[in-house]
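Student: Build me a model:
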Amino acid sequence: MNLITWNIQRGRTPRGDCDMAHTAASLRAVADADVICLQEVSSGYTDMPGCDGANQFALLAHHFPGYVPVVGLACDSAGEGVARCLFGNMILSRYPVLQVIRHALPWPPDPGVMSMQRIALEATLATPLGPLRVTTTHLEYFSRAQRSAQVQRLRDVQREAAAHAAHPRAGAAAGPFGAMPRGGAALLAGDCNFLPGSWEYHCLQAPFDDGTPVYADAWRLRHPGQAHAPTVCLHDHPGRPADPFTCDFVFVSADLAPRLAEVRVAPDEFGPDHQPLAIRLA
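Tutor: Okay, the predicted model is just below:
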């Protein structure tokens, strides 16, 4: 199974415009992905650089017709006229999507900095490896207090989901009370806006006191002893020169660790400051 996670920054190209056809072609150039996790997908915005207000969620679904599109909106606010302004994450899956859960992450007040509502988008997929729970997220950039609270919430979600997987609920044959599975094997991918070695990084992977399976950094598992390949600012953009660093990750539960066959960062210049991160499970 091939998976790509990428903060597409609204589909930015090297020219500075936003072009979903270019984004789709870039994704296909990285790998023939079975699952794609995307952050910073927008619709309705005309006041962000390069955005023309197009519904990028619909455009991405159009460019990947063989995939099930799953949308998670972090921001949904009034726009000009009848259009609403939407911003969030997306999962595209070649595999059947058994269940989707959208987790609004904590947003405690931090009035001294800019911030926005954040979300973790969870989908349990029917894969050749069995039910697999894939979650994609984009944590707060400006507020460490909010980001720390969001990391704690992701740990709570992992604890809850692992318990559901281990102890399936009773349910009706159909309808909303139907007992849909929630994957035990889990993968968390996205733009975490923290650095390797930071408190948030270690907190997310810390052991649970009840034996809940922990998350582990896929890069460290596949490349022990090697520094993370940078995922941000490999290619300078006007007004945003910076030294390359890492804030995009894939974390996997312990049962997936032996299946990690490849973890790599695509080095090409696709347009956004962020690079696609690809993994392969054997």
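
Student: okay, CA-based contacts and neighbour counts for the rest of this
Tutor: Noted.

Student: List of residues touching the helix or strand hosting residue 133?
Tutor: Per DSSP states H and E, residue 133 falls inside strand 130-138. By C-alpha atoms under 8 Å, 6 or more residues apart in numbering, the surrounding residues in contact with strand 130-138 are 37-39, 89-91, 118-126, 181-193.

Student: To compare with the earlier structure, here is another sequence to fold:
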Amino acid sequence: MRVVSYNIQYCKGRDGKIDPQRVVQAVQEADIIGFQEVDKAAARTGFIDQPQALGEGFSDYFWVYGPTVDALSRHHPRGNERRQFGNMIISRWPIVQSRNLLYTPRMGGANYLSVQLGLLETVIITPAGPIRAYCTHLHHLSPVLRLKQIEQLKQHLLEAPFEGSVISGSAGQDWSEGINEHEVPFDALIFGDFNLKPGSLEYEALVGTPHPHDPSSRLLTIDGLVDTWVVAGNKEEDGVSLIRDFETGSGLRIDYVFATAKLSKKVVGAWIDSEAVASDHQPYWVEFASPLFD
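Tutor: Next up, the predicted model:
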């Protein structure tokens, strides 16, 4: 199984052109994809319905879109369209349910850009069994806000299996249509542009503090997550998913796929596609061994 996280910068490539098809081509071989910064009906992207355009690029796949920004598209020719911006998950296998969760408080900016952000949750039925797949985008400026968002993310990850499906209990068929037959699994993957660097306080809030007897590993709690980049054999401080200097290739690793402990044991490889030009970020890929569950 191959998965990829990609901040697509509303399909705006290095050349400044808006091209959803170029994004699709960059991740065509993936089984599960988490996109961040997906636009819909925005003037800056020609009022394109990007979720629809991206979804059509994977004609046999399943997809859901979780807008975190929703407002009237004031300049749209039809006048009554909604301008949206958010996260998207595309899967080779059925997405049987989803929820879109908004981070609070938003803390509106007075002298900086402040955008409502959130967490898109899905339950996907893979050939090996169900997993949860999440897609998120954390605040780009404030570590204080990122820590609050991480706290909400981790709390939700822990509680979601006990909250049940989006329709649960003894509902009639006219209500459930079989939805209540699907349990919410514990195992999860979290795709996202986390806007944080390895070694930061926010990073430690996700993966734990360094092990006192083994600095190369982390103290993992039951609700903790594993950085798939590291478990694949890479160093925390290595890797660039946001290139700052194209001549030297230097930059930051701020795009991640985190996994719960059981799934992390199946990671067999991870890499960043430095050649992709469809966004200002680079796609981050992770490969898992088959079967996912023994």
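
Student: Just give the TM-score of the two.
Tutor: Scored against TM-score structural alignment, normalised by the length of the first structure, the superposed chains reach a TM-score of 0.87; 267 aligned residues with a C-alpha RMSD of 2.3 Å.

Student: Just give me the match in the first structure for residue 279 of the second structure.
Tutor: Residue 279 of the second structure maps onto residue 272 in the first structure when the alignment is built from TM-score structural alignment.

Student: Please report how far its match lies from residue 97 of the first structure.
Tutor: Here the criterion is C-alpha to C-alpha, to the nearest Å. By it, residue 272 of the first structure lies 28 Å from residue 97 of the first structure.

Student: Quick one: residues contacting the residue nearest to residue 277 of the first structure when sequence neighbours are not counted.
Tutor: Nearest residue to residue 277 of the first structure, sequence neighbours excluded (C-alpha to C-alpha, 6 or more residues apart in numbering): residue 265, at 4.5 Å. Applying C-alpha under 8 Å, 6+ apart to residue 265 of the first structure gives the contacts 229-231, 275-278.

Student: How about residue 175 of the first structure?
Tutor: Counting by C-alpha under 8 Å, 6+ apart, residue 175 of the first structure has no contacts.

Student: Could you measure from it over to residue 72 of the first structure?
Tutor: 22 Å.

Student: again, but for residue 5 of the first structure
Tutor: On the measure of C-alpha to C-alpha, residue 5 of the first structure and residue 72 of the first structure end up 15 Å apart.

Student: In three-state terms, how would the closest residue to residue 106 of the second structure other than its chain neighbours be classified?
Tutor: The spatially closest residue to residue 106 of the second structure, leaving aside those adjacent along the chain, is residue 116, at 6.1 Å (C-alpha to C-alpha, 6+ apart). Here residue 116 of the second structure is recorded as coil under DSSP: H, G, I helix; E, B strand; the rest coil.

Student: you'd agree residue 116 of the second structure is up against residue 103?
Tutor: Yes - using C-alpha atoms under 8 Å, residue 116 of the second structure makes contact with residue 103 at a distance of 7.4 Å.

Student: Please tell me how far the aligned partner of residue 98 of the first structure in the second structure sits from residue 268 of the second structure.
Tutor: Per TM-score structural alignment, the equivalent position to residue 98 of the first structure in the second structure is residue 96. Using C-alpha to C-alpha, residue 96 of the second structure is found at 27 Å from residue 268 of the second structure.

Student: Having no further points to raise, I will conclude here.
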